[in-house]
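Peer 1: sequence and predicted structure below; questions after.
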Amino acid sequence: MTPITEVEGRRVALSNLEKVIHPATGFTKGELLHYYATTADALLPHLHDRPLSFLRYPDGPDGQVFFAKNVPPGTPDWVTTAEVPRSEGPARMVLIQDLPSLIWAANLVTEFHTPQWLIDAPGEADRLVLDLDPGHPATIVECCEVALWLRERLAADGVEAYAKTSGSKGLHVLATLTERTPSREVTAYAKDLAVEAERTLPHLVVHRMTRSLRPGKVFVDYSQNAARKTTATPYTLRAGTDPTVSTPVTWEEVAGCTDPAELTFRAPDIAPRLQTHDDLLAPLLAR
């Protein structure tokens, strides 16, 4: 029988709580739900008013992993949805606006991915993101070096940057835009930054996705600023063998990183970090 729990007055069905989702540590679906419930205060503001793309891995990373943008079948009527324009025609997507909706989505075993714009102005970005992706044998250590350069370069334009781990191999550099800006303009600016980074740090940076160029270098992916693209939301678990989390980090941690393990955070690490730092990306939410 599927247990039903009540979350802020909403009845949410929970399933397969003993199922192991992250096999390297035996992390179960019940633990996943507990993680999202206890991290909700930090996570929900980053999801609010941003249409959700689900990357689902209901049987763990070794099972089927699939990406979905449309409202899933069986979505409760109390979950907020909205029509979103797309090149192939409008689609209806989910907005995670409250704790019951978060727990419902987490029960589907979801990586949370969101765009750089809010539902009231699709395609008008309110933030910028640069995804730093290391090509083996480079690691997040090399990403940190590039992130520090980007931070300084953005500061020269009067833009304050923040950082989080991708929860996978790399690092995300984020910034709030002082005014809503068409996504294509933000993408063009981000591309200019990536090209300049490659010109300044040719031994370390590549701005093109071409696989043959990437070994030992950091690919500065500017394309996630495109209106149709999404990025892993802060505090989302990632679909890996470990329950790693896309985790906000301080610039001191970035500057001091000498080993990838220093910037690898798992679900149990997040509550203590929030107690110490609060949400390091809270400034991104200041409109």
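Peer 2: Received it, and whenever you're ready, just let me know what you need. Residues are numbered from 1 along each chain as shown.

Peer 1: okay, CA-based contacts and neighbour counts for the rest of this
Peer 2: Noted.

Peer 1: so what's the closest residue to Thr110 other than its chain neighbours up against?
Peer 2: Using C-alpha to C-alpha, 6 or more residues apart in numbering and skipping residues adjacent in sequence, the residue nearest Thr110 is Arg56, 4.5 Å away. Residues in contact with Arg56 (C-alpha atoms under 8 Å, 6 or more residues apart in numbering) are 65-68, 108-111.

Peer 1: buried only: go through those residues for me.
Peer 2: 108-111 (16 or more other C-alpha atoms under 10 Å).

Peer 1: give me the contact list for stretch 168-184.
Peer 2: Looking at stretch 168-184 with C-alpha under 8 Å, 6+ apart, the contacting residues turn out to be 123-134, 139-140, 143-144, 147, 150-151, 159-166, 225-227, 238, 240, 244, 246, 283-285, 287.

Peer 1: what about 6 Å?
Peer 2: Under the criterion C-alpha atoms under 6 Å, 6 or more residues apart in numbering, residues 123-133, 140, 161-166, 226-227, 284 lie in contact with stretch 168-184.

Peer 1: mind listing what's buried along that stretch?
Peer 2: 168-177, 180-184.

Peer 1: check the secondary structure at Tyr162 for me.
Peer 2: Under DSSP: H, G, I helix; E, B strand; the rest coil, Tyr162 falls in the strand class.

Peer 1: dump the residue contacts of it.
Peer 2: Contacts of Tyr162 (C-alpha under 6 Å, 6+ apart): 173-174.

Peer 1: can you tell me how far the residue nearest to Thr110 is from Glu124?
Peer 2: Using C-alpha to C-alpha, to the nearest Å, Arg56 is found at 27 Å from Glu124.

Peer 1: now do Leu177
Peer 2: Plainly put, Leu177 is 10 Å away from Glu124 if you go by C-alpha to C-alpha.

Peer 1: before we move on, what about Thr241?
Peer 2: Noted for Thr241: a distance of 36 Å to Glu124, by C-alpha to C-alpha.

Peer 1: compare those two (neighbour count), which wins?
Peer 2: With neighbours defined as other C-alpha atoms under 10 Å, Thr241 and Glu124 compare such that Glu124 has more, 21 against 16.

Peer 1: any idea how far that one lies from Thr2?
Peer 2: From Glu124 over to Thr2 (counting by C-alpha to C-alpha), the distance is 41 Å.

Peer 1: looks to me like Ile103 is in a helix.
Peer 2: Yes: according to three-state DSSP, Ile103 belongs to a helix.

Peer 1: can you pull the contacts of it?
Peer 2: Contacts of Ile103 were listed using C-alpha under 6 Å, 6+ apart, and none were found.

Peer 1: alright, now check it against this:
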Amino acid sequence: MSPITEVEGRRLALSNLEKVLFPETGTTKGELLHYVATTAGALLAHVHDRPMSFLRFPDGVGGEVFFTKNPPPGKPVWVKTVEVSRSEGATARQVVVGDLSTLMWAANLVVEFHVPQWRVGSEGVADRMVFDLDPGEPAGMAECCEVALWLRARLESDGFGVWVKTSGSKGLHVLVPVEPTASERVTAYAKEVAKEAEAVLPGVVVARMARAARVGRVFVDFSQNSASKTTAAAYSVRARRGATVSTPVTWEEVEDPSRELAFGLDDVVGRLELYGDLLGPLLNPNRARGVPGVG
């Protein structure tokens, strides 16, 4: 029988707490749930009012992994959902994780948390912009840092504040708060900046999707600004070896080539105690700036 716990007055059955989900580190499901509960304040802030998509890996990183936008089976009646547009005029419901009990229910399903750049009630109107830096071997984190620093300077020249986190996989996410702007316009601007990065750093950057073009270069993926796309949330554990987390970092860390910029559960808890939420400024509307015209 699964142990029953009470979170915010709601009863949750937490299952298979001793199951090892990350063989490389021996991290169990119970340890994963403890991490989520410990970092919930920061994690909830970055998924607040955003429809959630889930990348599930219930049997750990060596098992089946699947991505879903639909509410998982067995959803309790108290879990909030909202209607979201899908292709060709269709709609469907998605979960909104807005409180600790919903967060722990979702985490018990063993998931990565993915959210769009817009909020509930403003579908397709972004309040932040993201560049996903994805290195193609033999390029790695050092090249991602070089590209992130170039993007920071370029975006600051247009008046933006710029923050950064690890993807929790191989690369970095560069994040910018923007005044509410149609996702199409944000995507168009981000595409222009990515193409400019490729022109300035041709041996390091590629702005095209084709995998053959990515070998040895960093793909600057601007497409996650599309209204239909999502990005791994800050503080989300990733389905990767080592139980890595999408972790906010300082620009000083990005500037230091000796840093590996890969963080696990315990690292992130310690970093929150040391730094607080380094991405907190993203949530401040006073930091947002308008997106320049394109073309």
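Peer 2: Thanks, I have the structure now. Bear in mind the structure is a predicted one, so any value in this text is a computation, not a measurement.

Peer 1: JSON lines please, covering the buried ones among the contacts of Arg56 of the first structure and showing distance to His277 of the first structure.
Peer 2: Listed next are those as JSON lines, based on distance: C-alpha to C-alpha, whole Å:
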{"residue": "Leu108", "distance to His277 of the first structure": "29"}
{"residue": "Val109", "distance to His277 of the first structure": "27"}
{"residue": "Thr110", "distance to His277 of the first structure": "26"}
{"residue": "Glu111", "distance to His277 of the first structure": "23"}
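
Peer 1: and the spatially most central residue of the second structure, how far is that from Gly171 of the second structure?
Peer 2: Geometric centre of the second structure, nearest residue: Ala232, 2.3 Å, by C-alpha atoms, centre = their mean. Separation of Ala232 of the second structure from Gly171 of the second structure (C-alpha to C-alpha) stands at 12 Å.

Peer 1: before we move on, the earlier item: next step: the buried residues of stretch 168-184 of the first structure restricted to strands.
Peer 2: If you go by DSSP state E, these have 171-177, 180-182 in strands.

Peer 1: which SSE is the residue nearest to Asp59 of the second structure when sequence neighbours are not counted in?
Peer 2: Leaving out its chain neighbours, the residue that sits closest to Asp59 of the second structure by C-alpha to C-alpha, 6+ apart is Leu21, at 6.4 Å. Secondary structure from DSSP states H and E places Leu21 of the second structure in strand 20-22.

Peer 1: average offset between that strand and the first structure?
Peer 2: In the superposition against the first structure, strand 20-22 of the second structure averages 0.6 Å from its aligned positions (mean C-alpha distance after the TM-score superposition for the first structure).

Peer 1: which part of the first structure matches that strand?
Peer 2: Mapping strand 20-22 of the second structure onto the first structure (TM-score structural alignment) gives residues 20-22.

Peer 1: chain center to that stretch: distance?
Peer 2: 20 Å (C-alpha atoms, centre = their mean, to the nearest Å).

Peer 1: for the helix or strand hosting Arg199 of the first structure, buried residues please.
Peer 2: Using DSSP H and E, Arg199 of the first structure maps to helix 183-200. By 16+ other C-alpha under 10 Å, the buried positions in helix 183-200 of the first structure come out as 183-184, 186-187, 190-191, 193-198.

Peer 1: picking up where we left off before, give me the buried entries from the contacts of stretch 168-184 of the first structure.
Peer 2: Here, 16+ other C-alpha under 10 Å leaves 123-133, 140, 161-166, 226-227, 284 buried among the contacts of stretch 168-184 of the first structure.

Peer 1: which of those residues fall in helices?
Peer 2: Under the assignment DSSP state H, these contribute Ile140 to helices.

Peer 1: among the buried ones among the contacts of stretch 168-184 of the first structure, which lie within strands?
Peer 2: Among those, DSSP E puts 124-133, 161-165 in strands.

Peer 1: which of these lies closest to Glu31 of the first structure?
Peer 2: Thr165 (21.3 Å; C-alpha to C-alpha).

Peer 1: against Asp133 of the first structure, how distant is the closest one?
Peer 2: Look at Thr165 of the first structure and Asp133 of the first structure: by C-alpha to C-alpha, they are 11 Å apart.

Peer 1: grab the nearest non-local neighbour of Glu198 of the second structure.
Peer 2: Closest to Glu198 of the second structure by C-alpha to C-alpha, 6+ apart is Val205, at 4.8 Å.

Peer 1: residue ranges of the helices in the stretch 1-150 of the first structure, please?
Peer 2: 29-47, 99-107, 140-156 (DSSP state H, counting those that start in this stretch).

Peer 1: just the ones you listed: most buried one?
Peer 2: helix 99-107 (a mean of 22; mean count of other C-alpha atoms under 10 Å).

Peer 1: quick one on the thing from earlier: of the ones in strands among the buried residues of stretch 168-184 of the first structure, closest to Phe219 of the first structure?
Peer 2: When those are compared for distance to Phe219 of the first structure (C-alpha to C-alpha), Leu171 comes out closest, at 10.7 Å.

Peer 1: and the gap between the closest one and Ile140 of the first structure?
Peer 2: 7 Å.

Peer 1: list the contacts of the nearest residue to Val237 of the second structure once chain neighbours are set aside.
Peer 2: Nearest residue to Val237 of the second structure, sequence neighbours excluded (C-alpha to C-alpha, 6+ apart): Val245, at 4.3 Å. If a contact means C-alpha under 6 Å, 6+ apart, then Val245 of the second structure has 168, 235-238, 263-264 as its contacts.

Peer 1: 10 Å instead?
Peer 2: Counting by C-alpha atoms under 10 Å, 6 or more residues apart in numbering, Val245 of the second structure touches 112, 165-169, 232-239, 262-268.

Peer 1: from the residues you listed, which would you call buried?
Peer 2: Among the contacts of Val245 of the second structure, those classed as buried by 16+ other C-alpha under 10 Å are 112, 165-169, 232-239, 262-265, 268.

Peer 1: what about these, which are in strands?
Peer 2: 112, 165-166, 232.

Peer 1: of the residues you listed, which is the nearest to Val47 of the second structure?
Peer 2: Nearest member of these to Val47 of the second structure, counting by C-alpha to C-alpha, is Ala232, at 9.9 Å.
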